[in-house]
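Peer 1: Have a look; sequence and predicted model below, questions after that.
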Amino acid sequence: MNGRVAIVTGGTRGIGRAVAERLAADGQQVVLAYLGDDTEAKAASGAIEGAVAVRADVADETAVAALFDLAEERFGGVDVVVNAAGIMILKPVAELDLDDFDRMQRVNVRGAFVVAREAARRVRDGGAIISFSTSVTRTRLPSYAAYAGGKAVTEVLSPILARELRGRNITVNTVAPGPTATALFLDGKSDQLIATIAGQNPMGRLGEPSDIAEVVSLLAGPGRWINGQTVFVNGGMA
């Protein structure tokens, strides 16, 4: 994987940061896209040798095109795209505000499509495109309807895009994590609830970002015969 160039959206925190660190350790040059805390982005890019952090809204096609432009100008091209950006607002269907629904779908659905579209146009032959869903598309937990429904779009998008890219040796897959110890998952949950969720897993714990990054590393590099798939990474809970 030496010499490859990866863009990781949502790459300055949580699973995205773990993925970026793992791909860098695998020998890839990494561009981190973020939309949040500049201080956090500076810390993340500083922790990864040669990494560049770029502010970019994944739902804005102009910003995403500029992100790819920068990667090409700085490193010569793009081989791997990992779209880990996402937001999660959990409420029962009857209680979810439609403004929150729209904000979540803008990032999780439109953003996934915009990034995939630009990747399809610009990833070099032999590359990999990786999106994120969630294991809740199987577990179907209450309060997750809007989040899981939006994330499930990538489970349909990836196999179709894989077929559309026939002849270019580009793999397109989706990773669907289970409960993972990140701020996105932990925020707003009591210690008791977290312990209960962890106890439902056959492995007896929450996932760690590094568990997810390990699978992304496979899909981004040597796992060339995995294509058009959704890989559930959840310790066996679903």
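Peer 2: Sure thing, it's come through. No experiment lies behind these values; they were computed from the predicted model shown.

Peer 1: For the rest of this, base every contact and every neighbour count on C-alpha atoms.
Peer 2: Noted.

Peer 1: Please enumerate residues in contact with the host helix or strand of residue 16?
Peer 2: Assigned by DSSP states H and E, residue 16 belongs to helix 14-25. Helix 14-25 has contacts (Cα atoms under 8 Å, 6 or more residues apart in numbering) with 6, 8-11, 29-30, 32, 44, 48-49, 84-85, 182-184, 209-210, 212-214, 216-217.

Peer 1: want to compare, so here's the second one:
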Amino acid sequence: MDNKNVNGKVILITGGAKNLGGLLSRDFATKGAKLVIHYNSESTKKDAEKTISEVQALGAEAILVQADLTRRTNIVALFDRAVEKFGGVDIAINTVGKVLKKPFVETTEEEYDSMSDINSKIAYFFIQEAGRRLNDNGKICTVVTSLLAAYTGLYSTYAGLKAPVEHFTRAASKEFGPRGISVTAVAPGPMDTPFFYGQESDDAVAYHKSASALGGLTDIKDIAPLIEFLVTEGWWVTGQTIFANGGYTTR
């Protein structure tokens, strides 16, 4: 298998309609990949339709799939659609996540359950299904968060429920390795997208911008090439969480 060339390979991207996922979709389209672009709900349908139009205009074969992935059966169905359309999947990338910024003692059980479903459960069963369905020598990558290395309050459910994905990544890489499948996680700093600003005050935004050694928020254009590298030439990196944040956190 040519690990440098994605031309003709099937790439499944959750949250592939906008922000980082949308950029990945467009980048892979320019390189001749076949794409399965997932989006969650009606609220992102317009972005999803715009992205698939752009991808197809670039000459890529692509399908759009709406699904609530907090139900495992919908993750299975997502891979089913990919296999039915393209005959298999070579690369699976999960960009899904949800942020909650709230004091520990004020977090409700409902909020905890939602954060757990989106940040941990989806990641677990996405990796599981990818491990079952990917072609040999496939690649799996999950987006987590640089807050995994932060000493901070207020993000107990976000960082706390992304944290298990590090071990999911290690365990899966060990189990899937004999088939040549690499499994990685990427931990960006706070990214300059609408996903970031919803829960942050102006003062907090200013702090986050000043906290990185290189200055500013993380640009999705600095994260997409790293993910693209890990699922191509960088396939020899496996079981690892790679922090890419301009010096926002480190360990």
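Peer 2: Yes, it's here. Treat the numbers as computed from the prediction; the structure is a model and nothing was measured.

Peer 1: Just give the TM-score of the two.
Peer 2: After superposition, the two chains reach a TM-score of 0.95 (TM-score structural alignment, normalised by the length of the first structure), with 238 aligned residues with a Cα RMSD of 1.3 Å.

Peer 1: picking that back up, of the contacts of helix 14-25 of the first structure, select the buried ones using a ChimeraX command.
Peer 2: Selection of the buried residues among these in ChimeraX, burial being defined by 16 or more other Cα atoms under 10 Å:
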select :6,8,9,10,11,29,30,32,44,48,84,85,184,209,210,212,213,214,216,217
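
Peer 1: what's stretch 217-228 of the second structure aligned against in the first structure?
Peer 2: Taking TM-score structural alignment as the measure, the first structure aligns residues 206-217 with stretch 217-228 of the second structure.

Peer 1: Kindly report the same for stretch 161-172 of the second structure.
Peer 2: Using TM-score structural alignment, stretch 161-172 of the second structure pairs with 150-161 in the first structure.

Peer 1: So what touches the match of stretch 217-228 of the second structure?
Peer 2: So stretch 206-217 of the first structure is contacted by 14-15, 18-19, 22-23, 26, 130, 175, 177-182, 197-198, 233-235 (Cα under 8 Å, 6+ apart).

Peer 1: that older thread, keep only those of the contacts of helix 14-25 of the first structure that are in strands.
Peer 2: 6, 8, 9, 29, 30, 32 (DSSP state E).

Peer 1: how about the strands in the stretch 151-251 of the second structure?
Peer 2: 182-188, 241-244 (DSSP state E, counting those that start in this stretch).

Peer 1: Quick check: which of these is buried the most?
Peer 2: strand 182-188 (a mean of 26; mean count of other Cα atoms under 10 Å).

Peer 1: What residues of the helix holding residue 16 of the first structure count as buried?
Peer 2: Residues of helix 14-25 of the first structure classed as buried under the neighbour-count rule (16+ other Cα under 10 Å) are 14, 15, 16, 17, 18, 19, 20, 21, 22, 23, 24.

Peer 1: Give the equivalent position in the second structure for residue 135 of the first structure.
Peer 2: Residue 135 of the first structure maps onto residue 146 in the second structure, by TM-score structural alignment.

Peer 1: which strand of the second structure spans the most residues?
Peer 2: The second structure, longest strand under DSSP E: strand 134-143.

Peer 1: For that strand, give me every contacting residue.
Peer 2: Contacts of strand 134-143 of the second structure (Cα under 8 Å, 6+ apart): 1, 88-97, 123, 127, 130, 165, 179-188, 227, 230-232, 235.

Peer 1: rerun at 6 Å
Peer 2: Here strand 134-143 of the second structure makes contact (Cα atoms under 6 Å, 6 or more residues apart in numbering) with 89-95, 179-186, 231.

Peer 1: Would you mind measuring from the residue nearest to residue 32 of the second structure when sequence neighbours are not counted to residue 239 of the second structure?
Peer 2: The shortest distance from residue 32 of the second structure to any non-neighbouring residue, by Cα to Cα, 6 or more residues apart in numbering, is to residue 7 (4.2 Å). Distance of residue 7 of the second structure to residue 239 of the second structure, computed by Cα to Cα, to the nearest Å: 25 Å.
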